[in-house]
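Enquirer: kindly return the folded structure for what I paste below:
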Amino acid sequence: MSNAINQQIATELNVRTEQVNAAVTLLDDGNTVPFIARYRKEVTGELDDTQLRHLESRLSYLRELDSRRQVILKSITEQGKLTPALAAEINSADSKTRLEDLYLPYKQKRRTKGQIAIEAGIEPLAELLWDQPQHSPEETALQYLNPEQGFADSKAVLDGARAILMERFAEDAALLEKIRRQLNTHAELTSRIIEGKEHDGAKFKDYFDYNEQIKNIPSHRALALFRGRNEGFLQLSLNADPNTEQTVRSSYCEVIIAEHYHVSLGTQAADAWRKQVISWAWRIKILMHMETELMGILREKAEDGAIQVFADNLHDLLMAAPAGPRVTLALDPGLRTGSKIAVIDETGKVLDTATIYPHQPHNKIVESTKTVVALINKHNVNLIAIGNGTASRETDAFVTKLIKDNQLKVQSVMVSEAGASVYSASELAAKEFPNLDVSIRGAVSIGRRLQDPLAELVKIDPKSIGVGQYQHDVSQSMLAKRLDVVVEDCVNAVGVDVNTASAALLTRVAGLNTTIAQNIVNYRDENGRFDSRTALKKVARLGPKAFEQCAGFLRIMNGKNPLDGSAVHPESYAVVKAISAANNKPVDAIIGNTEFLRSLKAADYTDTNFGVPTVTDIISELDKPGRDPRPEFKTATFADGVNEVKDLIPGMVLEGVITNVTNFGAFVDVGVHQDGLIHISALSDKFISDPREVVKAGDVVKVKVMEVDVQRKRIAMTMRLSDEPGQEKPTRQTTNTATPRQQPSSQQTRQHTPPASPKNNPPMGGAFAAAFANAKKK
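Expert: Prediction:
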């Protein structure tokens, strides 16, 4: 069966079966996806990490499917009911749904009405009336009376016969598959407000009287519907015949049942009874089963879509451009309790802390200014990070004036503080900073997040970063698993400096776990910095397998061997030595020598262990050793004087940062403490099916304000700068004809890094309002 599974995966990935066989062997041997993707390209035929993740997921599913198949085959065999035809159908089942359909008639279950009727000897009557409708049901039923078992009259007998057939139809896998196809193609999901809940459930207003084909419902709408039902406001049901008048009681699915069993209903004696059997089987047995199943599938797909949105946004945030190793003064703004300050060095080490009170109700502006200026001069600060929470714009204005008045050469940057409070109160933060107040720890996190978003955000549960869509409505175990994969891939794509990384960051490196990561930190604390990758072998519990998996992703900067600071794996150092020897150049002279490296032919340095793909990667890595795949650090410019929602005027063109991308649009921060929504239709002049075709979290964009609701703090924006507020949106063009407007004249440069979560302001009216209202509980 393993060969069949591998062949199926190969077909899905459109690759050779040999590639899948090799990848499966590597995974089963305990190799990680990042390691296989980067260092075993010859073995897998250059399967990339995306293909390998799909392969890993499908392998798990298909193995579970095969395991369940064997249990079912064994169960039916033990019942003495396994026929060659049934065995063939079970062995060819390609989904868990199909497998369970086939098992339904043989599954052990509590005694049903049909089983009781069979035990009373009524089954022959059911088959007689079904196959020979010329017999009168009432008269024939009298021959099967069995008072001792509860069948004392013809009505009870006929009810028992009907129950036998209904249960038989509901367990017919072939019939269920036909009906499933019909419903998947034509059925609608309907939603109605529960009477008396109109006021309390106002946020679900768009779903008070709603119908949509189940195949067309997008994930965010499906999750909104399920949330409305779970909160007790909406009643959901499946409409199998949306194009049929409500007065018509029969369903096309009843026609499917009749045709499946080759039944033609006419005027024969038992036809009315047979019609009733079909109708009851559909409405009481099959419809209920299918409604539960299809809603379950819809929810599963919606959850998967929502989880993917979260994963994509998390990836973009983790891979956001780092400001780099610069001495940073981090400010966690506050009003009554003051603004907390932490000064950190290039490596994130805390140098100094303070608390200032420049805002209401204290207004200690002079004292606060002296404190900040003194800290900047004392520690040669060249970067200021300001958290984007309460009092952030007031603090931003305070810092801007301070820099100008004192002619300081310092850059001020607004940083998202989403999740910082979660980290500051965590056990990890307490262990890292046992002598610091919780609020000061938050400031440290803000500063470090600016220096290196990836290194700091890995300390926070991804679900607390808040870039998901309906994240609390999806399977938390599935969400955690998917997000862990994203974090692992990002960390290994960037690489980790083993001499500065936290245990939390090291834990995410391929081949390492929490224990080994902490052992690395402990060894570093006791023995000083690592001067080579081979020194890692001295760390407790870091054995040969773990070293093989992690070594290429760990960097030793300025160590004994210059290759230790690159992504070249120690197992490949021999290739570099061969290049060095063949060209009579020392390794130091090769690294970074672009002209020389580009003259090399990878094929000249291959052997039985290292083929062209690996050698090509090595040469590329030598050209730019330890290169960071993240983009260049870039910030947004917020308009001066635009600090609150009330400052926004329709028609304004502003610069902002995309904070979150969902299926229905993107949220953007323009510095007013409330994120605006750019609906998917307003992201581009071209038709797009996915907002990520245009933007991703962290992008700096220009937007136009279209509508503002100050009272409800709702902002609708567009990236189609030719759109005008209050006018019909022009038809989408095949080419981008948008022309930017003049920025507001009164403007001062403020820097802003991508926030980690939207502040959830709804868009304007109609579908916008519904989308936003239901996105608010992420």
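Enquirer: going forward, measure contacts between C-alpha atoms and count neighbours the same way
Expert: OK.
Enquirer: so what's Ala546 closest to, chain neighbours aside?
Expert: Nearest residue to Ala546, sequence neighbours excluded (Cα to Cα, 6 or more residues apart in numbering): Gly511, at 4.8 Å.
Enquirer: surely the one you found is within a strand?
Expert: No - counting by DSSP: H, G, I helix; E, B strand; the rest coil, one finds Gly511 to be coil, located in no strand.
Enquirer: after the helix ranked longest in the chain, which helix or strand is next? Please name it.
Expert: Longest helix of the chain, by residue count under DSSP state H: helix 287-318. Sequence-wise, the next helix or strand downstream of helix 287-318 (DSSP states H and E) is strand 328-332.
Enquirer: which parts of the stretch 301-450 of the chain are strands?
Expert: For the stretch 301-450 of the chain, the strands defined by DSSP state E, counting those that start in this stretch occupy 328-332, 339-344, 350-356, 383-387, 411-415.
Enquirer: which one of those strands is the most hemmed in?
Expert: strand 328-332 (a mean of 32; mean count of other Cα atoms under 10 Å).
Enquirer: between it and strand 411-415, how many degrees?
Expert: Interaxial angle of strand 328-332 relative to strand 411-415 (axes from the mean of the first three to the mean of the last three Cα atoms, to 10 degrees): 40 degrees.
Enquirer: compare with the first, here's sequence two:
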Amino acid sequence: MLPSIEQRLAAELSAKPAQVAAAVGLLDEGATVPFIARYRKEATGGLDDIQLRMLEERLRYLRELEDRRAAIIASINEQNKMTPELLDAVSHAEDKTRLEDLYLPYKPKRRTKAQIALEAGLLPLAEALLADPMLNPEEEAAKYLKPAFSTEQGDNPGVADAKAALDGARQILMDRFAEDAELLQGLREYLQEHGVVESRVIEGKEEAAAKYADYFDYSEPLGVIPSHRALAIFRGRREEMLNVTLRLDSEAEKPKWDAPLNPCEARIAQRFGIANNNRPADKWLADTVRWTWRIKSFLHLDSELMGSLRERAETEAIKVFARNLKDLLLAAPAGPRATMGLDPGMRTGVKVAVVDATGKVVDTAVIYPHQPKNDWEGSLHTLGKLAEKHQVALISIGNGTASRETDKLAQDLIKLRPELKLTKIVVSEAGASVYSASEFASRELPDMDVSLRGAVSIARRLQDPLAELVKIDPKSIGVGQYQHDVGQFQLARSLDAVVEDCVNAVGVDVNTASAPLLARVSGLSSSVAQAIVTYRDTHGMFASRAALKNVPRLGEKTFEQAAGFLRIMGGEDPLDASAVHPESYPVVKNILADLKKGIREVIGDSGLLKSLNPGKYANEQFGVPTISDILKELEKPGRDPRPEFTTATFKDGVEELKDLKPDMILEGVVTNVAAFGAFVDIGVHQDGLVHISALSNTFVKDPHTVVKAGQVVKVKVLEVDEKRKRISLTMRLTDSAAQGGKAEPSRDRANDAKRMAQHKRQETREPALGGAMAAAFSKLKM
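Expert: Model prediction:
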């Protein structure tokens, strides 16, 4: 038998079976990944959140595999067709594909041509011709004629003539050939290596399919197609703009029927001892092989491999979305500073919301600086008064329609009122409209017009991106790549895991957090999160973590899962503001007793805490890993893992595409990262693309290893296409626009050359099809 699920998981994660068994046990008990990763290190041997997420996903797959294995064994046993050899093969199948290959001959099917032929007694004819090609097919077939008859399965046409007999015998052999598990796996592997995906524009749709122009005459090996290109051609096919096909690399043209056997057909023939030696049955058998490949095996593998390609592409797209979402959620918060949010608009005006340092709305307005009213001076006056009245420090501007013009307005205000010391930042407004119309927004801002709620969200997401963005469905935040083309259930599950990990990595102030933010804390459901807010509103701020136990429906198990991630700032016990779990408070007391000091004397004393030996305080329940974590937390209790807040300084006078010049070096902010590069806002309200080949002087396989959403970077302008609104940038500041973006020679030049060749096709395609959030180049949301 196969190793146990725990043993297989241990091998995949390079962990010990005991570690995996402990993690599986905790997950089955309802523990969350953040809780296990942080507070159960002794049990799992220190498996981190990434390993645990992988374990959780693979555990789900392997359990589904075992359930399917049991169902298949039961089905074959019911048919009385199980043999010791088959049972051994099924029991040792390592994945679902192998399992289904073995089950294929026994899988209940509708009444096929092969089954009708078997009912008509044509099996001996099929086996005779396969065993002895010296037999004459027509002469042998004449022996099996039979009139029509009826069976329990239905009417059978019988065998009218020799041709009907040979057709029936062929159907029997075709099923046998196509359902051979070993052969099918060999054909699959060959097609994976030698398959080519082609796309062609559907005749007459050239104009309608213009956005797919790069795929009108496209081909690429199946095994190397990157996810964004695969999803693009699948979308084109779904929209009936492209014909997408799979073929062998040796068959650029559609093969003729009498052509020599292709490599896959040759494998089928070899498997069953079929060869062309000019014997009477050789041609009939060769044609049977060809029919098997074209009608059965290839169609089956075409569907399967194209489905696998789509699945891999979707998986990669979901990973891209998840990484971008994590970067966005963990972006540096501007912090508790009075902020003015501007939700740009033309005819409907610019919506203005001012929030204080705590995020409370203190003022709103609507101004009309743009067409048709063009009240520029009046708008500046209104904004100046609001900024002065509420001591605004930051202006947060949404990046939607009229963003460029509104940014110019903010710039004029800063120049007009330098004494206010204002700083302006353009932020993504993705999802703000979704929040505005949400049930939570109507509860949170009940008396505010829907149009103004977006401005509030834009202001708050600058103060604390994580706290604000958790109020929005992650799929609406807009940092995905072909997010509407992927499995929505898998996408939601992945993104929910990212949000959960981010919220718990930062921790939550239980006395200020919204219900949506609390609902992302380990162990807290939406109903319990709302109960916490309701209790807080009724009884006032929580003075301690222990007081949370008074909240209805917040039981011991929930408290255990959640308490370590909830913060009580300025409460009765300083530990309540830290990531030290209440279950570990006795350990801290032992340390304090040993030091003969109070908690307030020890917290923050880095020199003292680093001098302590964790092993001295370890016991059966809390080992060295937990003690080490406690000491680190006491050094900087409740520390925020997010980076310091910084802003890009956009160059004065560079406000539109026409202001950009080749070789100009600018500062910008990464707005989105895709598989082919990164989009960067450089202050002209049209994001530029830094292709993957221009991210670094060394080879880059994954752009996320170099840049992330929200990062401030320096770039050089390589090319500007005003007509198509495309900006080509490089982060290799030694590159030269005059040299077509080529850098000075480097030690890694060979890798650079290889990379450029590898991505040449990609470089000419992605700009028209990439970037869901940045909408760079064409602002085309695929």
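Enquirer: so what number do they get for TM-score?
Expert: After superposition, the two chains reach a TM-score of 0.94 (TM-score structural alignment, normalised by the length of the first structure), with 752 aligned residues with a Cα RMSD of 1.9 Å.
Enquirer: aligned counterpart of the residue nearest to Ala546 of the first structure in the second structure, please.
Expert: Aligning on TM-score structural alignment places Gly511 of the first structure opposite Gly523 in the second structure.
Enquirer: how far away is that match from Glu127 of the second structure?
Expert: Going from Gly523 of the second structure to Glu127 of the second structure by Cα to Cα, to the nearest Å gives 63 Å.
Enquirer: of these two, who's got more company?
Expert: In this view Gly523 of the second structure and Glu127 are compared by other Cα atoms under 10 Å, and Gly523 has more residues nearby, 23 against 13.
Enquirer: in the second structure, what range does stretch 376-386 of the first structure match?
Expert: Mapped onto the second structure using TM-score structural alignment, stretch 376-386 of the first structure covers residues 387-397.
Enquirer: could you do stretch 324-334 of the first structure as well?
Expert: Using TM-score structural alignment, the residues of the second structure aligned to stretch 324-334 of the first structure are 335-345.
Enquirer: figure out the length between the terminal residues of that stretch.
Expert: 27 Å.
Enquirer: same question for stretch 415-424 of the first structure.
Expert: 16 Å.
Enquirer: then stretch 465-478 of the second structure?
Expert: So stretch 465-478 of the second structure: terminal residues 14 Å apart, Cα to Cα.
Enquirer: before we move on, what about stretch 474-491 of the second structure?
Expert: 9 Å.
Enquirer: contact partners of that stretch?
Expert: Contact with stretch 474-491 of the second structure is made by 228, 231, 235, 314-315, 317-318, 320-322, 324-325, 430-431, 434, 469, 492, 495-496, 672, 674, 770-773, 782, as judged by Cα atoms under 8 Å, 6 or more residues apart in numbering.
Enquirer: chain neighbours aside, what residue packs nearest to Asp101 of the first structure?
Expert: Nearest non-adjacent residue to Asp101 of the first structure, counting by Cα to Cα, 6+ apart: Ala173, 4.9 Å away.
Enquirer: which residue in the first structure aligns with Asn276 of the second structure?
Expert: Per TM-score structural alignment, Asn276 of the second structure is aligned with Leu265.
Enquirer: and what of Arg600 of the second structure?
Expert: Match for Arg600 of the second structure (TM-score structural alignment): Asp588.
Enquirer: how close does its match sit to Leu563 of the first structure?
Expert: 9 Å.
Enquirer: compare these two and say which is more crowded by neighbours.
Expert: Remark: of Asp588 of the first structure and Leu563, Leu563 carries more neighbours, 27 against 13, as counted by other Cα under 10 Å.
Enquirer: spatially nearest residue to the most centrally placed residue in the second structure, not counting backbone neighbours?
Expert: Most central in the second structure under Cα atoms, centre = their mean is Ile318, positioned 1.5 Å from the mean C-alpha point. In space, and not counting its chain neighbours, Ile318 of the second structure is closest to Leu491: 5.9 Å by Cα to Cα, 6+ apart.
Enquirer: how long is stretch 344-357 of the second structure end to end?
Expert: Termini of stretch 344-357 of the second structure sit 22 Å apart (Cα to Cα).
Enquirer: now Trp223 of the first structure: which helix or strand?
Expert: No Trp there; residue 223 of the first structure is Leu. Leu223 of the first structure is part of helix 219-230 when elements are defined by DSSP H and E.
Enquirer: and the angle from the helix or strand just after that helix to helix 219-230?
Expert: Counting by DSSP H and E, the next helix or strand C-terminal to helix 219-230 of the first structure is strand 234-239. Interaxial angle, strand 234-239 of the first structure versus helix 219-230 (the same axes, to 10 degrees): 120 degrees.
Enquirer: after superposition, how close is strand 234-239 of the first structure to the second structure?
Expert: Once fitted to the second structure, strand 234-239 of the first structure is off its aligned match by 1.4 Å on average (mean Cα distance after the TM-score superposition for the first structure).
Enquirer: all set now, cheers.
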